[in-house]
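[1] Quick one: sequence plus predicted model below, questions after.
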Amino acid sequence: MELLRFRRFHETDLAVYAAWFADEELARRAPFPDTDWLAEATAGEGVVAEIASLDAEGTPVAVIRYEEEGDGGMTLFIAVDPAQRGKGVARRVLDAFAERAADRFSHIDVFVARDNEAGLALVRACGFRLIDGPDDDGFVPYRLGLTD
């Protein structure tokens, strides 16, 4: 099995990540990574973006962006390279990320669009639990507890 690696998102990753947005599904579900997105994600002020890769070159297969919450947890967003869909990459990345995050955070919250069947299946398979009904924008909140 290929080694999964994480590293901080760098401005040189922006073109690769932005190219994923040619995919209509990703484009409608995620904020486009423009210069403001990059500045916020690389400033080191509570919002962090990371790349997950499966090769020694660090080729992105997923982008994870999270924001620290005031209650010891984080809110997480994950985007997978459209060419990697259906290969188990999202599950592998999310499981590995949660394992790493347990050293620092008490929980991970995600907000999945209620019509995103793949996203809902992913978070359920990774052990996230429903914490409320959909909000006014149609996002369903799930939480994964990281501490015993």
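    Arrived safely, thanks for sending.

[2] CA atoms for contacts and neighbours, from now on please.
    Fine.

[3] can you pull out the strands in the protein?
    5-8, 47-53, 60-68, 74-80, 107-113, 129-130, 139-145 (DSSP state E).

[4] so what secondary structure elements neighbour the longest helix along the chain?
    Of all the segments of type helix in the chain, defined by DSSP state H, the longest one is helix 89-101. Under the contact definition 3 or more C-alpha pairs under 8 Å, 6 or more residues apart in numbering; DSSP states H and E, helix 89-101 sits against strand 60-68, strand 74-80, helix 117-125.

[5] so which of those is the most packed in?
    Looking across these with neighbours counted as mean count of other C-alpha atoms under 10 Å, the highest average goes to strand 60-68: a mean of 20.

[6] Now do it: everything it contacts.
    The list of residues contacting strand 60-68 from outside it, by C-alpha atoms under 8 Å, 6 or more residues apart in numbering, reads 9, 13, 16-17, 41, 46-54, 74-81, 84, 89-90, 93.

[7] and here's the other structure:
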Amino acid sequence: VPNGEPARCWVAMQGDQLIGEVQVDRDGAERGYLDLAVCPDLRGRGFGAAVLSAFLSGPGQAYPILEGRIEPDNAASLACCRHCGFAFLPEPDADGFIQAVYKMPRHAFG
């Protein structure tokens, strides 16, 4: 993703092994739409929560509000977002996805 574009991407590495990636598509100054992927053979071992937590405490602070959409049967992604402090909207969106929303704590804005 080219630098300066509304979409940005970060990768998480352990040595020379790719662990996961985070992509955010910015929508105005306030909101970013988040995608998180973890290497398939590492799923279910806490790497997703570790990558997402590191993102939220680092480059994620540039986004006052982050939103992700999760398939209702994706228990691992739901647990990961819950662990990292995301709130879930009570109703699925028009496509049947659960919307997870994270509002950056005020102290992160300086």
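    Thanks, I have the structure now. All figures in this text were calculated on a predicted structure; none of them were measured in a lab.

[8] before we move on, back to that, include distance to residue 29 of structure 1 when you put the helices and strands packed on helix 89-101 of structure 1 into a markdown table, please.
    Listed next are these as a markdown table, based on distance: least, C-alpha to C-alpha, whole Å:
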| stretch | distance to residue 29 of structure 1 |
| --- | --- |
| strand 60-68 | 13 |
| strand 74-80 | 9 |
| helix 117-125 | 10 |
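
[9] Which one, of the ones you listed, ends up nearest to residue 108 of structure 1?
    strand 74-80 (5.0 Å; C-alpha to C-alpha).

[10] Mind listing residues that contact the closest one?
    With contact meaning C-alpha under 8 Å, 6+ apart, strand 74-80 of structure 1 is reached by 26, 30, 61-69, 89-90, 94, 105, 107-110.

[11] Also stretch 42-51 of structure 2?
    Against stretch 42-51 of structure 2 from outside (C-alpha under 8 Å, 6+ apart): 12, 19-21, 36-38, 76, 80-81, 83-84.

[12] roughly how far apart are the equivalent of residue 20 of structure 2 over in structure 1 and residue 96 of structure 1?
    Residue pairing (TM-score structural alignment): residue 20 of structure 2 is matched to residue 62 of structure 1. To residue 96 of structure 1, residue 62 of structure 1 is 12 Å away according to C-alpha to C-alpha, to the nearest Å.

[13] if we can go back for a sec, now list the buried members of the contacts of strand 60-68 of structure 1.
    9, 13, 17, 41, 47-54, 74-81, 89-90, 93 (16 or more other C-alpha atoms under 10 Å).

[14] follow-up on the earlier one: how about CSV for the contacts of stretch 42-51 of structure 2, with distance to residue 95 of structure 2 added?
    Formatted as CSV, the contacts of stretch 42-51 of structure 2 follow (distance: C-alpha to C-alpha, whole Å):
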residue, distance to residue 95 of structure 2
12, 29
19, 29
20, 26
21, 24
36, 19
37, 20
38, 23
76, 20
80, 21
81, 19
83, 24
84, 24
